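# here's a sequence, model it:
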Amino acid sequence: MITPGQRMPIVIATRPVDFRRGHDGLAATVQNELGLDPHSGLTVVFRSKRGDRVKILVWDGTGLVLVYKRLDEGRFAWPAVQDGVMRLTRAQFEALFEGLDWRRVTPRRVRRPETAA
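Just a heads-up that it's a prediction; the model follows:
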């Protein structure tokens, strides 16, 4: 699978989109409706109305990559439907893509070790 970059943001477009849209239509949605740059390396996750399908749009530096996944059973866990986007950590994104409840993945802050005396 093509994975998003470590440093680039990953966002969910919280409102379902028409899944007949392809690369250009989704890139236009990112730019015109979400106010983001689809060519910045940003990873945008789109949801279907039924919630069992996901499209992921990523700019890899040479072109737009579109990943499509449909779960055989069940639905993806989604945030409440509203306008705008919601940011995900890489771990949350990976859980979402696997069909797991990404809301149970909580980011941990690792404290810097103190120097030994």
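# switch to C-alpha atoms for all contacts and neighbour counts from now on
Will do.
# by residue count, what's the longest helix in this structure?
Longest helix in the chain, counting residues (DSSP state H): helix 90-97.
# quote the end-to-end distance of stretch 34-54.
Length of stretch 34-54, first residue to last, Cα to Cα, to the nearest Å: 17 Å.
# correction: stretch 56-70
12 Å.
# distance between that stretch and the chain's centre?
Computed by Cα atoms, centre = their mean, to the nearest Å, the chain-centroid distance of stretch 56-70 equals 11 Å.
# show residues contacting that stretch.
4, 22-23, 26-27, 38-46, 52-55 (Cα atoms under 8 Å, 6 or more residues apart in numbering).
# another for comparison:
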Amino acid sequence: MIVPDQRLPIVIATKPEDFRRGHDGLAATVQNELGLDPHSGLTVVFRSKRGDRLKILVWDGSGLVMVYKRLDEGAFTWPSVTDGVIRISRAQYEALFSGLDWRRTMVRRVRAPAAAS
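Predicted coordinates for the structure are as follows:
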């Protein structure tokens, strides 16, 4: 699995995408339709119309990387179909990639410790 950097955002493009599109087409969607920079290190997850496939697009610093996954049985859990994106945590991303219900993942924010005085 491609593991994104902890500090960079991970988003799901909620509108189903034409899966015949490759790196350049998906990057154009990220830039023109979602208003994001595909070369910023951002990880974007795209869904298929049937919901059993996903494509992930990420800039690794030297080029665009595209990952494709198809579930043999069932479908991925997706947010409601709307225009735009939903930001998710790394734990939610890993659950989604594994075919689990990522919405059930609890996200807890931990404050950085105060400097020792």
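# keep only those of the contacts of stretch 56-70 of structure 1 that are in strands.
43-46, 53-55 (DSSP state E).
# so which pair among the residues you listed is furthest apart in space?
Spanning the widest gap among these are T43 and R53, at 16.4 Å by Cα to Cα.
# looking at these two, which has the bigger crowd around it?
Each of T43 of structure 1 and R53 has its neighbours counted (other Cα atoms under 10 Å); T43 has more, 25 against 19.
# now do the helices in structure 1.
Counting by DSSP H, structure 1 has these helices, from start to end: 23-28, 90-97.
# and the shortest one, what does it pack against?
The reference is to helix 23-28 of structure 1. On a contact count with 3 or more Cα pairs under 8 Å, 6 or more residues apart in numbering; DSSP states H and E, helix 23-28 of structure 1 meets strand 53-59, strand 64-70.
# tell me the buried residues in it?
Across helix 23-28 of structure 1, burial judged by 16 or more other Cα atoms under 10 Å covers 23, 26-28.
# can you check the last one too?
Using 16+ other Cα under 10 Å as the burial criterion, the residues of helix 90-97 of structure 1 that qualify are 90, 92-97.
# by how many degrees do it and strand 43-47 diverge?
Inter-element angle recorded for helix 90-97 of structure 1 and strand 43-47: 30 degrees (by axes from the mean of the first three to the mean of the last three Cα atoms, to 10 degrees).
# and for helix 90-97 of structure 1, what's in contact with it?
By Cα under 8 Å, 6+ apart, helix 90-97 of structure 1 touches 4, 6, 10, 76-77, 101-103, 105-106.
# which residues touch R47 of structure 1?
Counting by Cα under 8 Å, 6+ apart, R47 of structure 1 has contacts 13-17, 53-55.
# then V11 of structure 2?
42-45, 85-88.
# kindly report the same for L26 of structure 1.
By Cα under 8 Å, 6+ apart, L26 of structure 1 lies in contact with L57.
# same thing with the one 4 residues further on?
Residues near V30 of structure 1 by Cα under 8 Å, 6+ apart: 36-38, 44.
# separation between E94 of structure 2 and S40 of structure 2?
According to Cα to Cα, E94 of structure 2 stands 20 Å off from S40 of structure 2.
# V85 of structure 1 - how many residues pack around it?
A count of nearby residues for V85 of structure 1, using other Cα under 10 Å, gives 21.
# which residues does it contact?
V85 of structure 1 makes contact with 11-14, 34 under the criterion Cα under 8 Å, 6+ apart.
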